[in-house]
Each structure stands twice: as structure tokens, then as C-alpha cells.
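**Student:** could you look at this predicted model? Sequence included:
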Amino acid sequence: MTIEKAIETFDNLKNNTSRKVEIKIFRDFQTILSNLLERNLTNKQLEKVESQLEKIDFSPHKKSTARHFSIQLSNFKTFLKSELSLITKGYYVGIGLAIGMSLGMSIGIGFMSLIGISLSMIGGMIVGMIIGMAIGQTMDKKAEDENRVLDIQSY
């Protein structure tokens, strides 16, 4: 399936639903695909993307349409990350926050005897989040400079 055909299909799906969750998912798919059209993809990369689009099941799922396409969107983003090295906005910030928070809490536990358990864990978590966010922003900026960022928020 070509990128243009996929955009058209998601547009039809978006127009045939009234659920906000489904509309957002379809719009996110369209945004990603439009971003891919604007890039100078090689023929090989284009073939990979079109092959991945063929794997998407567009048949209606009455009960779980949002869940089904949410999983498809997540799989497509994973494909773009692994095969084309493309990421969404805020990708590294999210990872940096998670890692920084967990490492900060771990380090904070080491200072538990000095300032108390709650203050050390909270303080460590806050410091870890700040450091993780700073590192994540730096990596996001680097990816943006390399033109590897798709114009859609990571969630």
C-alpha cells in the first residue's frame, strides 16, 4: 500500500467515526505518513514503509477499534525507530525522565540515613528527573539537527 493510499484510508476511517480517541489515532497516523512523504526517502526505505503499511489490518473492529489502531500505531512507530531511525518529538525526554527518576530514587536511598527516607527518595527523584530531562532534551535536539524527528508528539 502506498503512503498516499494509506493517508486516504485513514482519512476515510476518521470521517466515519465520532469517537475522539479514534480520530486522534487516525490523525496521528496521517501526520506521520505526511511527514514521511515530505522526506527524501530512498526507494528501499519507501519499499520498507509500504511493506509495513501492508501489514496494518484496516478491517473494522466494532468493539476495540481504538485499541486495535493504537497498537498498530505503536508498532508503526517502533518500525520507524528501528528501521529508519526516526523518532517522535520528546522521545528522549520521556526516556530520560523515566531513567532519571528511577536512578535518582536509587541514589536517594543511599542518603537515607543522612536526611530521612522520604526526603532522600523525593530529593533523589527530583534531581534524577531534572538530569534525565536535560540529557533527553540534548539528545532530542541532536536528533532534530540530524532531521530524524517526526513532527508528532510522543505519548
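**Tutor:** Cool, the structure landed.
**Student:** from now on I want contacts and neighbour counts done on CA atoms only, so please keep to that.
**Tutor:** Fine.
**Student:** so which bits of the longest helix anywhere in the chain are buried?
**Tutor:** If you go by DSSP state H, the chain has its longest helix at helix 117-145. Within helix 117-145, the residues scored as buried using 16 or more other C-alpha atoms under 10 Å are 120-137, 139-141, 143-144.
**Student:** use this one as the comparison:
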Amino acid sequence: MSISEAIEVFNELLKTTNSKRETKIYKSFLKILENLRNKDLSERQSPMIQEALGSLLLEASTENSKKYYKQKLSEFKAFLKEEFYFTTEKHYTEIGMVYGLIIGTGIGMLYGTFIDSILGSSMGLSMGTSLGMLFGMLYGARKDAEAKKLGRVV
């Protein structure tokens, strides 16, 4: 299935749905496909993407469209990341924020517990969480800028 055919499939799906969640998934897929169509793909990349789109079985009719296409979107993103190192916008920022939140919470709890067992743990938790999230977002934003500079954002 070509990129243009996949875009047509999702445009038709957009016309037939009333669900906001399904619309969001379809628009995410469309955005990625539009960016791929506008990107200068090599002779090796284009057939591989067409083959991947064909294997996703996008034209299949299912009972739970939202779940089906959400899974297919995840599979397609994983394929693009594994094969071509393509990522979506703010991909690293989101991941950095999650890891920063986790690590910052742990460090904040440890630090707060050493200061004071009752009051220090709540202060350490709030400071560690916010600082960890901030540093994670900054690191992720830097990685996103690097990926955009290399032309790997779709």
C-alpha cells in the first residue's frame, strides 16, 4: 500500500467516525503519513514503508476501530524508529519527562527522608519530582532538536 493510498483510507475513516478519540488517532496517522510523503525518501526506504503499510492491513473492518488503529499506529511508529530512526515531534521530550519524573521522585524521597522523616519527605518529593521532570524535559528537548536537525522527525 502506498502512502497516498493510506492517506485516502484515513481520510475516509475520518469522514465516517464521530468519536473524538478515533479522530485523534486517525489525525496522528495522517500527520505522520503526510510528513513521510513530503520527505525525500531514498529508493530503499520507500518500498520498505509501502510494505509496512501493506502489512498493517489498514483497510480491514473491525469491531473496535479505536483499539485496532491505535495498535497499528504504535506498530508503524515502532517500525519507523527501528528501521530509519524516525521519531514524531516531541518524542524525546515526552520520554525524558517520564524518566525525569520517576528518577526525580526517587531521589527526592531519599533526600527528604534524610532531612526529616515527616516534613522532609513531602518537600523532597515535591522538589525532586518537579526538578526531575524539568531536567528530563530539557534533555528530551535537546534530543528532539538534534533529531530535527538530522531530519529524523516525521
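**Tutor:** That came through, no problem. The structure presented is a predicted model; accordingly, all values stated were derived computationally and were not measured.
**Student:** what range in the second structure matches the longest helix of the first structure?
**Tutor:** Mapped onto the second structure using TM-score structural alignment, helix 117-145 of the first structure spans residues 121-149.
**Student:** post-alignment, the matching stretch versus the first structure, mean distance?
**Tutor:** Compared with the first structure after fitting, stretch 121-149 of the second structure has a mean deviation of 1.0 Å; criterion: mean C-alpha distance after the TM-score superposition for the first structure.
**Student:** and the helices in the first structure, which stretches?
**Tutor:** Under the criterion DSSP H, helices of the first structure are mapped to 3-15, 20-38, 43-54, 65-84, 91-110, 112-115, 117-145.
**Student:** packing partners of the strand ranked longest in the first structure?
**Tutor:** Longest strand in the first structure, counting residues (DSSP state E): strand 149-153. Contact here means 3 or more C-alpha pairs under 8 Å, 6 or more residues apart in numbering; DSSP states H and E; on that basis strand 149-153 of the first structure packs against helix 20-38, strand 87-89.
**Student:** list the buried residues of the longest one.
**Tutor:** Residues of helix 20-38 of the first structure classed as buried by neighbour count (16+ other C-alpha under 10 Å): 22-23, 25-34, 36.
**Student:** how about those residues in JSON lines, adding distance to Thr42 of the first structure?
**Tutor:** Putting those into JSON lines (distance: C-alpha to C-alpha, whole Å) gives the following:
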{"residue": "Glu22", "distance to Thr42 of the first structure": "31"}
{"residue": "Ile23", "distance to Thr42 of the first structure": "30"}
{"residue": "Ile25", "distance to Thr42 of the first structure": "27"}
{"residue": "Phe26", "distance to Thr42 of the first structure": "25"}
{"residue": "Arg27", "distance to Thr42 of the first structure": "25"}
{"residue": "Asp28", "distance to Thr42 of the first structure": "23"}
{"residue": "Phe29", "distance to Thr42 of the first structure": "21"}
{"residue": "Gln30", "distance to Thr42 of the first structure": "20"}
{"residue": "Thr31", "distance to Thr42 of the first structure": "20"}
{"residue": "Ile32", "distance to Thr42 of the first structure": "17"}
{"residue": "Leu33", "distance to Thr42 of the first structure": "15"}
{"residue": "Ser34", "distance to Thr42 of the first structure": "16"}
{"residue": "Leu36", "distance to Thr42 of the first structure": "11"}
